[in-house]
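Q: Coordinates for the following, if possible.
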Amino acid sequence: MNKSKEVIIIGGGAAGFFAAINMAEANPELKVTILEKSGKVLQKVKVSGGGRCNVTHACFDPKELVEYYPRGHKELLGPFHRFMTGDTIEWFEQKGIQLKIEEDMRMFPESNSSQTIIDCFVDSAEKAGVTVLLNQNVQQITALEEGFSIETKTKRFRSDILLIASGGTTRIWEMIKGLGHTIVTPVPSLFTFNIKDPLLDEIPGISVPDAQISIEHGRFESTGPLLITHWGLSGPGILKLSSLAAIELAKLNYHFSVEVNWLNLPQEEILESLKKQKSKNPKKNVLLKSCFEQISKRLWAKMVLSSNIKETQNWSDISNKQLEALCEQLSKSRFKSHGKTTFKEEFVTAGGVDLKEINFKRFESRIHSGLFFAGEVLNIDGLTGGFNFQNAWTGAYMAASAIADQ
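A: As a prediction, the model looks like this:
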């Protein structure tokens, strides 16, 4: 192989660094350079997981893992057989970083700090001889007869091989279109629902551990923890649903109907529990205590009053109609969402380079030899819980392996 072969990586994020380290370690003769548009690298890693970095998810079956990707699940099955969760854990362990599994199966560094991951990448890249150039905002990418020309605001680079790991960046997507690739129009994924409703007013911070949420008359559905916020509904159940329905909700301009079963139980079972409560505690005030441990006292009070049950009524005083109304609140609360809010500082998009144009054995373009992609620049996105990072690690590893072997 040509000892002076140049590899340029656009994007100083998770996928870019992971690819750079792997290819430089596998083939020290490569000259690997990362071009980062800002003055700092790995900023998305820094804020991920609330500043703890949700490195991956403790799912170890490729067939099960791909189900967490609304877009890209078919394409990722083969790559996950080559590099997935167990390989990610081993990779970080070899760098001296232990990961831990939390109750919800998300995995974090034992330090509980994303800085641990950032330091690992920066140190490993330096040891492997990777050059990192900051403030290199790419303005143009040109495919040459052999290799590529990359122009930034301050400099022109030439590379034999180009890996684009720029994330969901519209400006870079436009340049990729200029290279002949198709870009699936990006829309936001992983967002919370903006809902203004009397049932949710004045009780932000209230959560339930396992709700069933559906939108647009059951066309999309998810289950999981649900959180009431100042602006509406959030939590893992909502974020999962937003990812599953990302494209459809964008078409609706984020105005849609939401239905919540707060207990994730059949309506008949909820009604039966209410009837038992009425029979067992006829003289107790309905408002004072929830008969479901998953429903907090404040949320329960809201539901009771919304069911036309008076504050002074005991269980023996409520009619069958009131009981059915309370059951309806618990099993089929209906809301109108009028917008979305990005989840914390994290931003994920559905959309990107059309997957039909990628060779997923190498994460290489089918249009230009020597052009590779990894991470969110592709039309792949996962649910919340470490899945988007795992996609980044897998794609970066596959591309790095293919580049190192050239």
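
Q: contacts, neighbours, all on C-alpha from now
A: Noted.

Q: Go through stretch 74-91 and flag the buried ones.
A: 75, 76, 77, 79, 80, 83, 84, 85, 88, 89 (16 or more other Cα atoms under 10 Å).

Q: ditto for stretch 120-139
A: 120-122, 124-125, 128-130, 132-134, 136-138.

Q: Run through who's touching that stretch.
A: 10, 12, 17-18, 20-21, 24-25, 28, 31-41, 95, 150-155, 172 (Cα atoms under 8 Å, 6 or more residues apart in numbering).

Q: Next, the distance between the ends of that stretch.
A: This stretch, stretch 120-139, spans 30 Å end to end (Cα to Cα, to the nearest Å).

Q: How many neighbouring residues does residue 322 have?
A: For residue 322, the count of nearby residues is 16 (other Cα atoms under 10 Å).

Q: neighbours of residue 102, just the number please.
A: Should you count by other Cα under 10 Å, residue 102 turns out to have 11 residues around it.

Q: Now residue 287: which helix or strand?
A: Applying DSSP states H and E as the criterion places residue 287 outside every helix and strand.

Q: sorry, back to before: residue 383: which of the buried residues of stretch 74-91 is nearest?
A: The closest of the buried residues of stretch 74-91 to residue 383 turns out to be residue 76 (Cα to Cα; 14.2 Å).

Q: That closest one and residue 58, how far apart?
A: In terms of Cα to Cα, residue 76 sits 17 Å off from residue 58.

Q: In strands, which of the buried residues of stretch 120-139 appear?
A: 132, 133, 138 (DSSP state E).

Q: Just put the residues you listed in CSV and tack on distance to residue 328.
A: Putting these into CSV (distance: Cα to Cα, whole Å) gives the following:
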residue, distance to residue 328
132, 58
133, 58
138, 55
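
Q: Please generate a structure for the following sequence too, so the two can be compared:
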Amino acid sequence: MNIVVIGGGAAGFFGAIACAEANPSAKVVLLEKTGKLLSKVRVSGGGRCNVTHHCFAPAILSQFYPRGGKQLKEAFKSFGARETVAWFAQRGVQLKAEPDGRMFPVTDSSETIVKCLLQEAQKAGVEIRTGAGVERIESVQTGAQPYFILTLSSGDSMKADKVLVSTGGSPKSQSYDWLRQLGHTIQAPVPSLFTFNVPSSPLKELQGVSVPHARVRIAGQKLEYEGPLLITHWGYSGPAVLKLSAWGARLFYEQKYTFTALIQWVPDQTEETLREHLQQYRQAHPKKTVASNPLFGLPQRLWQGLTQLAQVPELVRWAELPAKNTNKLVEALLRMPVQVNGKTTFKEEFVTCGGVDLRQVNMKTMESRLLPGLYFAGEVLDIDGITGGFNFQAAWTTGHLAGTAMATEL
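A: Prediction:
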């Protein structure tokens, strides 16, 4: 039996290894069109590889996926974060959890993960071919056993009894044409996980300043997210923005990345508690200058920037602060408007939402509902998670389910 896995990324390797381990008699060939294997694994997490997230409850884990969460809930019961940690541990790779839940190899090096996957593939007998792009898949449904003919970019062709497509996401819709030709519906790919460009940002001089906890919401929408926020020379970044960009990926695309975001620098405060706090501080420290004494643990430079936005004179003391400036300071702290105009890709970790429509895939086995013998795993599916190891977890899960199913159905 010939199994062909298309794509040498996380999902492809996991699928190939799972299949070869579960059925040693199958011939498993992995094709990668470039000369590089596991390139996203290498650059992820700043070269440390954020393997998964320390969340072992499938129902909770599935909530971190703007698209595909509902369908992954069952899949995570078969192979979730706990199983991922155990899989690597059994192969000598220990993972550690950071305070925010992200999990990395204890070596803090993505090469540990790359080496492990390459070794396991070799051990399981997976044949790996680089520089082998697939141009077309043809399904031959005649006879007792349907099969596939794969046309490679070199002009050669291959026969396969089962095929796993794990080619990753692509920002170009035409990259999916070869799957459309097989009858599959493709949800249009649009960028996810990006930072906000704010050319007219009132705080752009504060690049590099960050706060550990802020709330960013979109004016006129129910979209909001809390987390660390970073001011950059082009606008705003950090987990709060990146995660919000994932949840709002399609909306922001439709709006051509032009919208108003409202930043709440003190997410634990309501208008009422904030005003009360300012009043108490004013009474306790009437002679302190407003601009040079930051409140709420905010960085000095940020606090000064916000007081400037509120048009608070530089040397004015709390006792002398006019009501109109107090009101403006409350607005700046709770609802600072920024006009977003464009986006910037976050490092090399480009993620797309979109891909093969999940309604056409059996999420227990990852097999196509339209073409028996054709399987999907990873970002080629319309699945994407926020930052924190969730996209890799989806790759391990779908790859493992597909590989196991291909092996047991032979």
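
Q: Quick TM-score on the pair, please.
A: Superposed pair, TM-score by TM-score structural alignment, normalised by the length of structure 1: 0.97. Supporting alignment: 401 aligned residues with a Cα RMSD of 1.0 Å.

Q: returning to that earlier point: columns distance to residue 373 of structure 1 on top of the buried residues of stretch 120-139 of structure 1, output as a markdown table?
A: Shown next, in a markdown table, are those (distance: Cα to Cα, whole Å):
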| residue | distance to residue 373 of structure 1 |
| --- | --- |
| 120 | 23 |
| 121 | 19 |
| 122 | 21 |
| 124 | 21 |
| 125 | 19 |
| 128 | 21 |
| 129 | 21 |
| 130 | 18 |
| 132 | 18 |
| 133 | 19 |
| 134 | 20 |
| 136 | 19 |
| 137 | 18 |
| 138 | 16 |
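
Q: Tell me the residue in structure 1 aligned with residue 188 of structure 2.
A: With TM-score structural alignment as the criterion, residue 188 of structure 2 lines up with residue 185 in structure 1.

Q: do residue 362 of structure 2 as well
A: Looks like residue 362 of structure 2 aligns to residue 359 there (TM-score structural alignment).

Q: Wait, its match touches residue 365, no?
A: Yes: taking Cα atoms under 8 Å as the definition, residue 359 of structure 1 is a contact partner of residue 365 at 6.2 Å.

Q: Give the equivalent position in structure 2 for residue 113 of structure 1.
A: So residue 113 of structure 1 corresponds to residue 109, using TM-score structural alignment.

Q: nearest residue to that match other than its sequence neighbours?
A: Using Cα to Cα, 6 or more residues apart in numbering and skipping the chain neighbours, the partner closest in space to residue 109 of structure 2 is residue 48 (4.3 Å).

Q: and the match of residue 362 of structure 2, what is it in contact with?
A: 365, 366.

Q: In structure 1, which residue range corresponds to the lengthiest helix in structure 2?
A: Identified as the longest helix of structure 2 according to DSSP state H is helix 390-408. Under TM-score structural alignment, the counterpart of helix 390-408 of structure 2 in structure 1 spans residues 387-405.

Q: What ranges does the stretch 251-400 of structure 2 have for its strands?
A: Using DSSP state E, counting those that start in this stretch, the strands found in the stretch 251-400 of structure 2 span residues 258-264, 336-341, 343-345, 351-356, 361-362, 367-368, 374-376.

Q: In a markdown table, list those strands along with distance to residue 226 of structure 2.
A: Below are the strands of the stretch 251-400 of structure 2 laid out as a markdown table (distance: least, Cα to Cα, whole Å):
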| stretch | distance to residue 226 of structure 2 |
| --- | --- |
| strand 258-264 | 9 |
| strand 336-341 | 15 |
| strand 343-345 | 19 |
| strand 351-356 | 20 |
| strand 361-362 | 33 |
| strand 367-368 | 37 |
| strand 374-376 | 33 |
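
Q: do you know which of the ones you listed lies nearest residue 242 of structure 2?
A: So among these, strand 343-345 is nearest, using Cα to Cα, at 9.8 Å.

Q: so where in structure 1 does that closest one end up aligned?
A: Mapped onto structure 1 using TM-score structural alignment, strand 343-345 of structure 2 spans residues 340-342.

Q: Please identify the buried residues of the matching stretch?
A: For stretch 340-342 of structure 1, by 16+ other Cα under 10 Å, it's residue 340.

Q: do stretch 32-47 of structure 1 as well
A: 32, 33, 34, 35, 36, 37, 41, 42, 44, 45, 46, 47.

Q: The equivalent of the third one over in structure 2 is in what secondary structure piece?
A: In structure 2, the residue matched to residue 34 of structure 1 (TM-score structural alignment) is residue 30. In this structure, residue 30 of structure 2 sits in strand 27-32 according to DSSP H and E.
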